[in-house]
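Peer 1: Make a model of this:
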Amino acid sequence: MNRIKEILESKGIKQTWLSDKLDKSYNMINSYVQNRRQPSIEDLYKISEILEVDVKDLLVSNKNIPKNEL
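Peer 2: Sure, this is the predicted structure:
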């Protein structure tokens, strides 16, 4: 799971802006934001650079998530 939605909202950034910067479709970014799909490691690093956050800030630890939700 990721925190892309939370970071975008806290910075006041629209998904369309991120899709332009990342050169991905809005639908792809939206699927990341809604946690329907997870970005590749490479894209996660690109997103962290674009949003000027540590890549770790984009991730949610899975230690406390029940196995059936992973």
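
Peer 1: When you work out contacts or count neighbours from here on, use the C-alpha atoms and nothing else.
Peer 2: OK.

Peer 1: my guess is T16 contacts M28, does it?
Peer 2: No: the pair T16 / M28 is not scored as a contact, 10.4 Å apart, by C-alpha atoms under 8 Å.

Peer 1: Now show me the structure for the sequence below, then we'll compare the two:
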Amino acid sequence: MRFQMNQIKEILKDKGISQTWLAKQTGKSYTTINEYARNVRQPSIEDLYQIAEILQISAKDLLIDKTELK
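Peer 2: Purely as a prediction, here's the structure:
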């Protein structure tokens, strides 16, 4: 069972931004960004802050509130 730990996919959808565009902006591969978006893999703290800065949001907004996991 995989838990959703980040909201990257939802935020990209809300902003109308593609995973391909985010991959180019971060210098990461599309596969890496896709794994983050699907919660297969979690970004490092540094990558989380970089993604937040690119998306012009708080890094906290990318994370799922622990209470939502229950």
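
Peer 1: corresponding residue for K5 of structure 1 in structure 2?
Peer 2: Counting by TM-score structural alignment, K5 of structure 1 corresponds to K9 in structure 2.

Peer 1: For Y30 of structure 2, see how far away its match is.
Peer 2: Note on K9 of structure 2: its distance to Y30 of structure 2, by C-alpha to C-alpha, to the nearest Å, is 13 Å.

Peer 1: and the closest residue to the match of K5 of structure 1 other than its chain neighbours, what does it touch?
Peer 2: The shortest distance from K9 of structure 2 to any non-neighbouring residue, by C-alpha to C-alpha, 6 or more residues apart in numbering, is to A37 (4.6 Å). By C-alpha atoms under 8 Å, 6 or more residues apart in numbering, A37 of structure 2 lies in contact with N6, Q7, I8, K9.
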